[in-house]
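**Q** Mind looking at a prediction? Sequence and model below.
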Amino acid sequence: MEAKKTSQSKTIMTDLVLPPDTNYHGTIFGGNVMAYVDKVASIVAMRHSRAMVVTASSDSLDFISPIKTGEAICLEGFITYTRKTSMEVYVKVEAEDLLTGEKRLTGTSYLTFVALDENGKPTTVPPIIPESEEEQWHYEGAIERFEQRKKRRDARKERQNQKGE
């Protein structure tokens, strides 16, 4: 299977934060940000694999600063690494003051998706070719993040097995 460049699946989404999207502090609900992140990451994974995908894990969503009513929420996602049937996706969330053009980082997240064939079974995905320094940095750290996920899954399985005894 031929490798694909990161730019071939990179996805950018922007939306305006309105009062119904916010809490009593006038900042966007965290759950709304999570939904945006999952949506953008899903599009990235589908563009890369050209297959249906499911979210296998979300490592974290680190909230760095709030996004206020009237600001734009800007999300950028790209594939950071692939295995046989899975893809790690990085999503960066920024706020933009639409009057000044000032942007600030408000969140980051890594998610893992599995590509599915027409029968709902995992299917092979193309390798990724990182292009920028940022993409290369995420690519180089992917194996360590994969190992951390595996340890977390194994520990959870072990706890479940101990409870079942």
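**A** Sure, I can see it.

**Q** Only C-alpha atoms from now on, for both contacts and neighbour counts.
**A** Fine.

**Q** all helices of the chain, in order?
**A** Secondary structure of the chain (DSSP state H): helices at 30-49, 133-164.

**Q** most packed of the ones you listed?
**A** Among the helices of the chain, ranked by average contacts under mean count of other C-alpha atoms under 10 Å, first place goes to helix 30-49 (a mean of 20).

**Q** hang on, the earlier thing: would you turn the helices of the chain into CSV with distance to T11?
**A** Output for the helices of the chain, formatted as CSV (distance: least, C-alpha to C-alpha, whole Å):
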stretch, distance to T11
helix 30-49, 6
helix 133-164, 14
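
**Q** T106 is nearest to which of those helices?
**A** For the helices of the chain, proximity to T106 was assessed by C-alpha to C-alpha; helix 30-49 is nearest, at 10.0 Å.

**Q** elements contacting that closest one?
**A** In terms of contacts (3 or more C-alpha pairs under 8 Å, 6 or more residues apart in numbering; DSSP states H and E), helix 30-49 is packed against strand 11-16, strand 52-63, strand 72-82, strand 86-96, strand 103-116.

**Q** Now do the third one: everything it contacts.
**A** Outside strand 72-82, the residues that touch it by C-alpha atoms under 8 Å, 6 or more residues apart in numbering are 6-7, 9-17, 36-37, 40-41, 44-45, 48, 67, 87-98, 125-128, 130, 135, 138-139, 142.

**Q** can I get the helices and strands packed on helix 30-49 in CSV with distance to G26 and mean neighbour count?
**A** Formatted as CSV, the helices and strands packed on helix 30-49 follow (distance: least, C-alpha to C-alpha, whole Å; neighbours: other C-alpha atoms under 10 Å):
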stretch, distance to G26, mean neighbour count
strand 11-16, 13, 16
strand 52-63, 16, 16
strand 72-82, 13, 25
strand 86-96, 14, 24
strand 103-116, 15, 21
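
**Q** Reformat the ones you listed into a markdown table and put distance to Y24 next to each item.
**A** A markdown table is the format used below for the helices and strands packed on helix 30-49 (distance: least, C-alpha to C-alpha, whole Å):
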| stretch | distance to Y24 |
| --- | --- |
| strand 11-16 | 18 |
| strand 52-63 | 18 |
| strand 72-82 | 18 |
| strand 86-96 | 18 |
| strand 103-116 | 19 |
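
**Q** In addition, the following structure is provided for comparison:
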Amino acid sequence: MTHPITTFRFLAEPTDVNFGGNVHGGIVMKWIDQAAYACAAQWSKCYCVTVSANGIRFIKPIKVGQLVEINACLVHTGASSMHIYVVVKAGDATDDNMSVSNRCFITFMAVDKDGTPKNVPSYVPEDEIHMQLELVAMHAKEFAKELDNDFTNNIGVH
């Protein structure tokens, strides 16, 4: 299979703004989830559900009217899981210069019509950059497991 990258491009709208005059963080998280879902569904060829979002970073605010570009790239697979690296960029629509405003890893699981996990095709990194991204995704996966363990066993939160 070819390396899956999904790209969304659109303008940030006035309905996306928060009280501070920037695009609301929740809206950005929705965009991230949508782009990552499209990437996961294309890879697995089935319905997918969000499992987790790791390391979401809000680096630079997005202003209403800016051109927004979201790139979602598969970087690691498990048996039924797909780990996707998402980068959000924004800038003036009349300019070629866009800067990174957000980035994160988001994990999806492929499921059948009953919600049972389905196996997905294995992903093999194509180059050094994608090998490094896969290593970071695997580290994030292990960290998420440790965090779950801490909540359940050390704090007693279920």
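**A** Nice, I can see it. Note that the structure is predicted; figures quoted are calculated from it, not measured.

**Q** out of the helices and strands packed on helix 30-49 of the first structure, which comes closest to K157 of the first structure?
**A** K157 of the first structure lies closest, by C-alpha to C-alpha, to one member of these: strand 52-63, at 15.1 Å.

**Q** For that closest one, grab the matching residue range in the second structure.
**A** Per the alignment by TM-score structural alignment, strand 52-63 of the first structure matches residues 47-58 in the second structure.

**Q** any idea how far the matching stretch is from the chain center?
**A** Distance, stretch centre to chain centre, for stretch 47-58 of the second structure: 5 Å (C-alpha atoms, centre = their mean, to the nearest Å).

**Q** now swap in stretch 137-149 of the second structure and tell me
**A** For stretch 137-149 of the second structure, the distance to the chain centre is 16 Å (C-alpha atoms, centre = their mean).

**Q** Return the mean post-superposition distance for it against the first structure.
**A** Between stretch 137-149 of the second structure and the corresponding residues of the first structure, superposition yields a mean separation of 1.3 Å, by mean C-alpha distance after the TM-score superposition for the first structure.

**Q** V75 of the second structure matches what in the first structure?
**A** In the first structure, V75 of the second structure lands on T80 (TM-score structural alignment).

**Q** mind checking how far that match is from F63 of the first structure?
**A** Separation of T80 of the first structure from F63 of the first structure (C-alpha to C-alpha, to the nearest Å): 20 Å.

**Q** got it, and M34 of the first structure?
**A** When M34 of the first structure is compared with F63 of the first structure (using C-alpha to C-alpha), they lie 10 Å apart.

**Q** same thing with R153 of the first structure?
**A** In terms of C-alpha to C-alpha, R153 of the first structure sits 24 Å off from F63 of the first structure.

**Q** for P20 of the first structure, same thing?
**A** Counting by C-alpha to C-alpha - P20 of the first structure and F63 of the first structure are separated by 20 Å.

**Q** likewise R159 of the first structure?
**A** Counting by C-alpha to C-alpha, the gap from R159 of the first structure to F63 of the first structure is 29 Å.

**Q** same deal with G107 of the first structure?
**A** For G107 of the first structure, the distance to F63 of the first structure equals 5 Å [C-alpha to C-alpha].

**Q** what's the span of stretch 18-34 of the first structure from first residue to last?
**A** Chord length of stretch 18-34 of the first structure, first to last residue, is 16 Å (C-alpha to C-alpha).

**Q** Run the chain-centre distance for that stretch.
**A** Relative to its parent chain, stretch 18-34 of the first structure has a centroid offset of 19 Å by C-alpha atoms, centre = their mean.

**Q** Identify all contacting residues around that stretch.
**A** If you take C-alpha under 8 Å, 6+ apart as the criterion, stretch 18-34 of the first structure is touched by 17, 61, 66-70.

**Q** can you do 6 Å?
**A** Here stretch 18-34 of the first structure makes contact (C-alpha atoms under 6 Å, 6 or more residues apart in numbering) with 66-69.

**Q** do stretch 87-95 of the first structure as well
**A** Stretch 87-95 of the first structure has contacts (C-alpha under 6 Å, 6+ apart) with 67, 72-81, 103-113.

**Q** Let's see that with 7 Å instead.
**A** 37, 41, 45, 67, 71-82, 103-114 (C-alpha atoms under 7 Å, 6 or more residues apart in numbering).

**Q** Under the alignment, what does I129 of the first structure map to in the second structure?
**A** Checking TM-score structural alignment: I129 of the first structure goes with V124.
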